[in-house]
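A.B. asks: output the structure for:
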Amino acid sequence: MKKILSSLAIMFMTMISIAQSANDNFVGKWKTEEGFIISISNKNGKFVGTDPKGRPTLYNVRFEKNEWKGTVENHDTGQKGNCEMYLMGKKLKIVAHKGIFSKTFYWVKQ
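C.D. replies: Below is the predicted model of the structure:
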């Protein structure tokens, strides 16, 4: 019984830590896993992220059905996909989807 309660408490704390809010603020500079800096700004209530060359990398990020959703693009490969974003302290978790495939990556606030 004690193990079950401990497991439930851990699951609850995890859910709280990744709960999303319409008040989440992604504005700022974020370092990608590859070492690039993405600048995210808020334009008309939607977040937009640009790479050092000024190309949009993250766009149309909006709070919809209790989730942050948008589009992410990898300019090196030319791939673009839908994504969900989760603000986790100084980390930004991005889950990108392309067809049946998905990839999770993290950016760190600078």
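A.B. asks: rest of the way, CA atoms for contacts and neighbours
C.D. replies: Noted.
A.B. asks: ok, which stretches of this structure are helices?
C.D. replies: Along the chain, counting by DSSP state H, helices occupy 2-17.
A.B. asks: what residues does the residue nearest to residue 106 when sequence neighbours are not counted make contact with?
C.D. replies: Ranked by CA to CA, 6 or more residues apart in numbering and with sequence neighbours excluded, the top spatial neighbour of residue 106 is residue 93, at 4.7 Å. Residue 93 makes contact with 85, 86, 87, 104, 105, 106, 107, according to CA atoms under 8 Å, 6 or more residues apart in numbering.
A.B. asks: which of these tops the neighbour count?
C.D. replies: Comparing those by number of neighbours (other CA atoms under 10 Å), residue 85 comes first, having 24 neighbours.
A.B. asks: surely that one meets residue 94?
C.D. replies: Yes. Applying CA atoms under 8 Å, one finds residue 85 in contact with residue 94, separated by 4.6 Å.
A.B. asks: quick check: the farthest pair among the contacts of residue 93?
C.D. replies: 87 and 104 (13.3 Å; CA to CA).
A.B. asks: tell me where this protein has strands.
C.D. replies: 28-31, 37-43, 46-50, 56-64, 67-74, 79-88, 91-98, 101-109 (DSSP state E).
A.B. asks: residue 16: which of those is closest?
C.D. replies: Across the strands of the chain, closest to residue 16 is strand 79-88 (CA to CA), at 10.4 Å.
A.B. asks: another for comparison:
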Amino acid sequence: MLSFSTMFLRAVSSALEANHASAVTISHRMPILASLTFWPHPDSLKEANRMVMEKFEAMAEGTLAASRQMVDLSLRAAMGKADADDIATGMMAVAVAAAKPAQRRVRANARRLSKG
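C.D. replies: Got it, this is the predicted structure:
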């Protein structure tokens, strides 16, 4: 298992990357969403539907991944095989696992929307 400081630095780096990708995605989607009110177009409706569905999918995947990490950590702690550093590192692993699906999607959206 990685050390807490290594996991923390990776989490911060991922968060900064997701922040940038989110800004790119939002800047491309705002005109699409604004146009839905006055000029609904099938492509705009498709993008709006995609936007909502991917959030639900990312939430479900992140919840499952975080639950798996939490079960692993809980079992190790219950068996007496986890010290304070393991608990801190394990909690960071839970947070990273929960965020990973959303980060993956936001990066993919930024790439996809920047191309077209």
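A.B. asks: need the TM-score from the superposition.
C.D. replies: Here the TM-score for the pair of chains, by TM-score structural alignment, normalised by the length of the first structure, is 0.33; 61 aligned residues with a CA RMSD of 4.7 Å.
A.B. asks: including distance to residue 14 of the first structure, could the strands of the first structure go into JSON lines?
C.D. replies: Shown next, in JSON lines, are those (distance: least, CA to CA, whole Å):
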{"stretch": "strand 28-31", "distance to residue 14 of the first structure": "23"}
{"stretch": "strand 37-43", "distance to residue 14 of the first structure": "26"}
{"stretch": "strand 46-50", "distance to residue 14 of the first structure": "25"}
{"stretch": "strand 56-64", "distance to residue 14 of the first structure": "21"}
{"stretch": "strand 67-74", "distance to residue 14 of the first structure": "16"}
{"stretch": "strand 79-88", "distance to residue 14 of the first structure": "11"}
{"stretch": "strand 91-98", "distance to residue 14 of the first structure": "14"}
{"stretch": "strand 101-109", "distance to residue 14 of the first structure": "17"}
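A.B. asks: compare these and give me the one nearest residue 11 of the first structure.
C.D. replies: Residue 11 of the first structure lies closest, by CA to CA, to one member of the strands of the first structure: strand 79-88, at 15.7 Å.
A.B. asks: now the closest one against strand 101-109, angle please.
C.D. replies: Following axes from the mean of the first three to the mean of the last three CA atoms, to 10 degrees, one obtains 50 degrees for the angle between strand 79-88 of the first structure and strand 101-109.
A.B. asks: who are the packing partners of strand 79-88 of the first structure?
C.D. replies: Contacts defined by 3 or more CA pairs under 8 Å, 6 or more residues apart in numbering; DSSP states H and E place strand 79-88 of the first structure against strand 67-74, strand 91-98.
A.B. asks: show me which residues of it are buried.
C.D. replies: Using 16 or more other CA atoms under 10 Å as the test for burial, strand 79-88 of the first structure gives 80, 81, 82, 83, 84, 85, 86, 87.
A.B. asks: try stretch 106-116 of the second structure
C.D. replies: Buried residues in stretch 106-116 of the second structure (16+ other CA under 10 Å): 106, 107, 109, 110.
A.B. asks: and these as a markdown table, adding secondary structure and distance to residue 70 of the second structure?
C.D. replies: As requested, those are exported to a markdown table (DSSP: H, G, I helix; E, B strand; the rest coil; distance: CA to CA, whole Å):
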| residue | secondary structure | distance to residue 70 of the second structure |
| --- | --- | --- |
| 106 | helix | 24 |
| 107 | helix | 26 |
| 109 | helix | 29 |
| 110 | helix | 30 |
